[in-house]
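Peer 1: Quick one: sequence and predicted model below, then my questions.
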Amino acid sequence: MVVRRGTAALSRIGRKHPFLFGVAVSAIKTSGSDVMAQKVVERREEVDLRRNLIFFTWGLLYLGGVQYFIYVHLFARRWFPDAMAFAAKGWRAKLADKAGQRTVVKQVLIDQFVHHPFILFPAFYQVKEVIEGGTVAAGWRKFRQHQVEDLKLCWSVWIPVFLVNFSFSPLWMRVPVVAVVSFGFTAALSCLRGAPET
């Protein structure tokens, strides 16, 4: 009963304030996943606050803000205006709607083969480098150094997740779904790339 009320309350907040809801969920989740990576996986006694600031900032500005713009305004409203009608259909209607299926695949391809490799990962490394006292150019070099390994991890997780997300999530839930699933992905990224590099 309590869980049902909490879920209903979150749903109301998400529908009424989708941007703020997505930003808040993303920032809290990203910071929390870094804390989990540091304390549970790496077994650190103390949390590296500068490293956590990187992930909080990343979650707040990019994963919440920029991705909201990409997934809601660009994908669902401008480039693929029929996407939400497809997501609202039942299973049988989805299976019969070949154009809707192609729209989902196009969204996933643009997200995974344009957005992530050319915008998301370079931005992550630049935010990380600037907070650590480096330069944007150094962030770009670090992105290029780790690009292949990062993208393999990314595609193994996000291609299946986005096929489901773009097929079923209502507009206001797109960014929160990404935030929930990315808790584990961000923890893995934190373990791989969170510590300062020499």
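Peer 2: Okay, I see it.
Peer 1: contacts and neighbour counts: CA atoms only from here.
Peer 2: Fine.
Peer 1: Tell me the buried residues in the longest helix seen in the chain?
Peer 2: The longest helix of the chain (DSSP state H) is helix 136-168. Neighbour counts over helix 136-168 (16 or more other Cα atoms under 10 Å) mark 136, 139-140, 142-143, 150-151, 154, 158-159, 161-163, 165-168 as buried.
Peer 1: Can you get me the centre-to-centre distance for it and its chain?
Peer 2: 10 Å (Cα atoms, centre = their mean, to the nearest Å).
Peer 1: Over to stretch 52-65?
Peer 2: 10 Å.
Peer 1: hmm, who's touching that stretch?
Peer 2: 19, 22-31, 34-35, 120, 124, 127-128, 131, 175, 179 (Cα atoms under 8 Å, 6 or more residues apart in numbering).
Peer 1: just the buried members of the residues you listed?
Peer 2: 19, 22-31, 34-35, 120, 124, 127-128, 175, 179.
Peer 1: Among those, name the ones in helices.
Peer 2: Using DSSP H, these in helices are 19, 22-31, 34-35, 124, 127-128, 175, 179.
Peer 1: Quick one: residues contacting Tyr125.
Peer 2: Shown in contact with Tyr125 (Cα under 8 Å, 6+ apart): 139-140, 142-143.
Peer 1: got it, and Phe121?
Peer 2: 143, 147.
Peer 1: One more: Val157?
Peer 2: For Val157, the contact set (Cα under 8 Å, 6+ apart) comprises Phe185.
Peer 1: For Arg144, see how far away it is.
Peer 2: In this view, Val157 and Arg144 are 20 Å apart by Cα to Cα, to the nearest Å.
Peer 1: Likewise for Thr57?
Peer 2: Thr57 is 22 Å from Arg144, by Cα to Cα.
Peer 1: Likewise for Trp158?
Peer 2: From Trp158 to Arg144 the distance is 20 Å (Cα to Cα).
Peer 1: which one of the contacts of Tyr125 sits closest to Val114?
Peer 2: Phe143 (14.8 Å; Cα to Cα).
Peer 1: how close does that closest one get to Pro117?
Peer 2: 9 Å.
Peer 1: Structure two is appended below for comparative analysis:
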Amino acid sequence: MGLWARYNKLLEAQPLLTKAFTSLIGFTAGDVLAQNFINEDGESYDVMRTIRLGSFGFLLHGTTGHYFYGFLDSKMPGTKPVTVASKVAIDQFFWNPIFGCMFFGYLNFTEGKSFEDYTKKLQSDLKTAVMGSWAVWIPAHTVNFAFIPPSQRLLYINTIQIGYNVFLSFLGNKKADDGEEKKE
């Protein structure tokens, strides 16, 4: 049995777990790429950063994506242009800011930072994350909702997410604008 067939068999038998592992791989790969190939500061590789991002993919991205996209598909089935446009709008104007809050909150929590640090991070970077998302995810989700079968949505998203996670990795780990140093 080929890899694709095995993946689909796992997706059918254990959809939530399979999507969670798919997201773990996507977020881990994105951070590995960010740290190894686009490291402008010359800092040494941060294994804990990769673990934080990978665990975010596994615990939050894969699971919430499974339920959110399943809900969206159940309430708005089909691929008519108005349906696709509506799904993209809901994803980008409602889910995207919620996802950003979860992402920054998870990193804040796993780094042991305060709620004040979290609110500063949201004020500093949430708008950038949301608007940066639009450039990638509006066209990507237009393809997603028009052509990708619902069961494959998270795999498609995670494939694109690898590149997008380079951006998220940098944004999530950049120092606060108020001059505070990032806690390790």
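Peer 2: All right, it came through fine. If you're wondering where the values come from, they're calculated on a predicted model, not measured in any experiment.
Peer 1: picking that back up, the longest helix of the first structure vs the second structure, mean deviation?
Peer 2: Taken over the aligned residues, the distance from helix 136-168 of the first structure to the second structure averages 1.4 Å (mean Cα distance after the TM-score superposition for the first structure).
Peer 1: how close does the residue nearest the centre of the second structure sit to Met48 of the second structure?
Peer 2: Residue closest to the average C-alpha location in the second structure (Cα atoms, centre = their mean): His61, at 5.7 Å. Using Cα to Cα, one gets 18 Å for the distance from His61 of the second structure to Met48 of the second structure.
Peer 1: Also Arg153 of the second structure?
Peer 2: Counting by Cα to Cα, the separation of Arg153 of the second structure from Met48 of the second structure is 28 Å.
Peer 1: Equivalent analysis for Thr63 of the second structure, please.
Peer 2: 22 Å.
Peer 1: do Val32 of the second structure as well
Peer 2: Taking Cα to Cα, one finds Val32 of the second structure at 11 Å from Met48 of the second structure.
Peer 1: cool, and Gly105 of the second structure?
Peer 2: From Gly105 of the second structure over to Met48 of the second structure the distance is 16 Å, taken as Cα to Cα.
Peer 1: And for Asp117 of the second structure?
Peer 2: Here Asp117 of the second structure is placed at a distance of 19 Å from Met48 of the second structure (Cα to Cα).
Peer 1: The aligned partner of Leu11 of the second structure in the first structure: which element?
Peer 2: Counting by TM-score structural alignment, Leu11 of the second structure corresponds to Gly14 in the first structure. Element membership of Gly14 of the first structure [criterion: DSSP states H and E] is helix 2-16.
Peer 1: centre of the chain versus that helix, how much separation?
Peer 2: For helix 2-16 of the first structure, the distance to the chain centre is 21 Å (Cα atoms, centre = their mean).
Peer 1: circling back: please say which of Thr63 and Met48 of the second structure ends up with more neighbours.
Peer 2: Applying other Cα atoms under 10 Å to Thr63 of the second structure and Met48 shows that Thr63 carries more neighbours, namely 21 against 12.
Peer 1: Identify the residue of the first structure aligned to the more buried one.
Peer 2: Aligned partner of Thr63 of the second structure by TM-score structural alignment: Gly65.
Peer 1: Run a quick neighbour tally on Gly57 of the second structure.
Peer 2: Neighbourhood size, Gly57 of the second structure [other Cα under 10 Å]: 26.
Peer 1: again, but for the one 10 residues further on
Peer 2: A total of 12 residues lie near Tyr67 of the second structure under the criterion other Cα under 10 Å.
Peer 1: any idea which helix or strand carries it?
Peer 2: helix 62-75.
Peer 1: between that helix and helix 127-147, how many degrees?
Peer 2: 50 degrees (axes from the mean of the first three to the mean of the last three Cα atoms, to 10 degrees).
Peer 1: what span of the first structure lines up against the helix or strand just after helix 62-75 of the second structure?
Peer 2: Remark: after helix 62-75 of the second structure, the chain's next helix or strand is helix 81-90, criterion DSSP H and E. Per TM-score structural alignment, the counterpart of helix 81-90 of the second structure in the first structure is residues 101-110.
Peer 1: Relative to the whole chain's centre, how far out is the matching stretch?
Peer 2: With Cα atoms, centre = their mean, you get 17 Å for stretch 101-110 of the first structure.
Peer 1: Check stretch 42-54 of the second structure too.
Peer 2: 17 Å.
Peer 1: Could I get the buried residue list for that stretch?
Peer 2: 49-54.
Peer 1: With Ile110 of the first structure as the reference, measure out to Phe80 of the first structure.
Peer 2: From Phe80 of the first structure across to Ile110 of the first structure, the span is 12 Å (Cα to Cα).
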